[in-house]
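Q: Here is a sequence with its predicted model. Questions after.
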Amino acid sequence: MNGRKSVLMVTGAGGQLGEEIVRLKGTPYEIIGLDRLQLDVTDAAQCMNAVASIKPDIILHAAAYTAVDQAESEPEAAWMVNVAGTSNMAKSAEAVGAKFCYISTDYVFNGNGREPYREDDLTEPQTVYGKTKLEGEQAAVQYSSKSFIVRTSWVYGKYGNNFVKTMLKLASERSSVSVVHDQIGSPTYTYDLGRFLIELVQTEAYGIYHASNAGKCTWYEFAQAIFEENQLSMKVEACTTEDFPRPAPRPLYSVMDHSAIRQNGFTDLRPWREGLQAFLKELNS
């Protein structure tokens, strides 16, 4: 390696996870991030050329079509990014011998579970977004011989829009908010997820991983915690999923079991409330 730092290439570097990873301090990598203006993942030749010129050791593929409701009316657009785009990047990684890490989602399951989903549980996506992300997983494994699939859920962080920022904004505009109390999951702080991904890609422990902050809550409980931790007096009213009909059905249960993290000796992500506290501390500084 003649003293050269390994190169980690990040797609979707303008998104909330991609930007978090690009800005992580103290990693063993030279991190090169490309956003959607710098790299159109749906263009196979562009992907091949970008990877050939950067010569990364690892590609962390965070670029995705994530507009869950919009995907229902734009299935082709979602497919182009999540499936064709992933195929293009996985093939490009394979061409230079790079490891390939694909970020996936809890939406690959049907969301009707009662026990935390294991990595080998039956997938049964109920939305265009979930179906295209699952096809993306299959493309990653098909075209890359060194692939990591990392499913996560309820992501929030410093960059981009997310539930925590929305709640804080609402707290400055009104005195009460209605939040669904019948969807259960695990909020995930991008910094904690990013740190795990950096630890993971240094290894050759390929396969599927579930990575979210530990523990579970409902969106209603998450909202309450956000206001409590920020010492904001906001009335949170519980409502049901049926009160907020959306084009894409939301999973009622998104909790994931982290058995692959445990079995491979990785550090699990801290409890979700601790992640939230760390995020708010960073945001408020």
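A: Yep, that arrived. Numbering: from 1, shown residues only.
Q: drop to CA atoms for contacts and neighbour counts, all remaining ones
A: Noted.
Q: mind checking the longest helix of this protein?
A: Longest helix in the chain by number of residues (criterion: DSSP state H): helix 128-143.
Q: what packs against it?
A: Where contact means 3 or more CA pairs under 8 Å, 6 or more residues apart in numbering; DSSP states H and E, helix 128-143 is packed against helix 68-73, helix 75-79, helix 85-96, strand 99-105, strand 147-152.
Q: 7 Å - rerun?
A: Packed against helix 128-143 by the contact rule (3 or more CA pairs under 7 Å, 6 or more residues apart in numbering; DSSP states H and E) you find helix 68-73, helix 75-79, helix 85-96, strand 147-152.
Q: here's the one I want to compare it with:
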Amino acid sequence: MIILVTGAAGMLGQDVVAELARRGHRVLPMTRTELNITDLSQVRQVILSGQPDIVINCAAYTAVDQAEQDRERAMQINGLGVGNLALVCGELEIPLVQISTDYVFSGQKPGAYTVFDQPQPINAYGWSKLAGEKYVLQLLQRFYLVRTSWLFGLYGNNFVETILRLAQERKELTVVDDQHGCPTWTQDLARAVADLIATGRYGVYHVTNQGATTWFGLASAIISQSGFDTVVKPVPTSAYPRPAARPVNSVLDSFPLKETIGYLLPSWQDALARYLQLRKGGTR
């Protein structure tokens, strides 16, 4: 297939491009400078020129706290930009993969969120991502709407890298222990997306590494697996006031992923171990 990937220089985008190329697809990687998704005429020109069989949108505004003060920019990229892609893909009858987030949910549900639950964001970032989802649902018949969560990877700033850096600088870390989610390695997510688009079974999917934890639980695992003697202590979210509210529970239920691609992603603990090994120069 000819596959156009937006946000190709980002943390997820780089892994998606690499995975698709490894499988023999012809990939058209578009960085932010090569394709500004907020420019409808440019979106139409690039897609018409590339003639892709499918478009995967990895471009996003991801600064959750900054979005509270920069709502217009977040909405332009995550909302209207996705709308531009959906409009052009709809006109040309090209399927679109839209990467969304657990932060479209309020976090008030006691259990894991399913694809049937109604989104209700509690911060500007979540609202902007939900706007993008709505454009996809309204403008397209052939789409894969992929919600994921707590991403970490080799090619960008993320929680795992932050903890590894802080562990070298400090003897003690305090990390919030009352937000629950599913840490997900971008490489595992990229593989699942590549398998998903091969099925032709369009719809909404939740794609994360299996299992749930808190930021404290994830930090503790990072420290333990990396061999640091840094002490990690749990604290409530109230100890670290942030501009953007966070969902208390954004755990995602993966149904019907296994029924569609034949497997669930490995546990987040397994993904973390493989990620840390790769950072040390191990094999992919």
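A: Looks like it came in fine. Since the structure is predicted, the reported quantities are computational estimates derived from the model, not experimental observations.
Q: Superposed, how do the two chains score by TM?
A: With the length set by TM-score structural alignment, normalised by the length of structure 2, the two chains reach a TM-score of 0.96; 280 aligned residues with a CA RMSD of 1.1 Å.
Q: Have a look at how far, on average, the longest helix of structure 1 is from structure 2.
A: Compared with structure 2 after fitting, helix 128-143 of structure 1 has a mean deviation of 1.0 Å; criterion: mean CA distance after the TM-score superposition for structure 1.
Q: residue range for that helix in structure 2?
A: Per the alignment by TM-score structural alignment, helix 128-143 of structure 1 matches residues 124-139 in structure 2.
Q: With stretch 208-219 of structure 1 instead?
A: On structure 2, the counterpart of stretch 208-219 of structure 1 by TM-score structural alignment is residues 204-215.
Q: Buried residues, the matching stretch. List them.
A: Buried residues in stretch 204-215 of structure 2, counting neighbours by 16 or more other CA atoms under 10 Å, are found at 204, 205, 206, 207, 208, 209, 210, 211, 212, 213, 214, 215.
Q: next one: stretch 31-47 of structure 1
A: Applying a neighbour-count criterion of 16+ other CA under 10 Å, the buried positions in stretch 31-47 of structure 1 are 31, 32, 33, 34, 35, 39, 40, 41, 42, 44, 46, 47.
Q: ok, back up a step: and the buried residues of stretch 204-215 of structure 2 as TSV, adding distance to residue 147 of structure 2?
A: What follows is the buried residues of stretch 204-215 of structure 2, written out as TSV (distance: CA to CA, whole Å):
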residue	distance to residue 147 of structure 2
204	8
205	6
206	5
207	6
208	8
209	12
210	14
211	16
212	15
213	18
214	19
215	19
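Q: Now do the same for residue 28 of structure 2: its match in structure 1.
A: Superposed on structure 1 with TM-score structural alignment, residue 28 of structure 2 falls opposite residue 32.
Q: circling back to that earlier point, let's have the helices and strands packed on helix 128-143 of structure 1 in CSV, adding mean neighbour count.
A: Output for those, formatted as CSV (neighbours: other CA atoms under 10 Å):
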stretch, mean neighbour count
helix 68-73, 17
helix 75-79, 19
helix 85-96, 24
strand 147-152, 24
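Q: Would you agree residue 98 of structure 1 is in contact with residue 55?
A: No - the pair residue 98 of structure 1 and residue 55 does not pass the contact test of CA atoms under 7 Å, sitting 8.1 Å apart.
Q: Neighbour count for these two, which is higher?
A: Between residue 98 of structure 1 and residue 55, counting by other CA atoms under 10 Å, residue 98 is the more crowded of the two (24 against 20).
Q: aligned partner of the more buried one in structure 2?
A: Following TM-score structural alignment, the counterpart assigned to residue 98 of structure 1 within structure 2 is residue 94.
Q: Perfect, that will be all.
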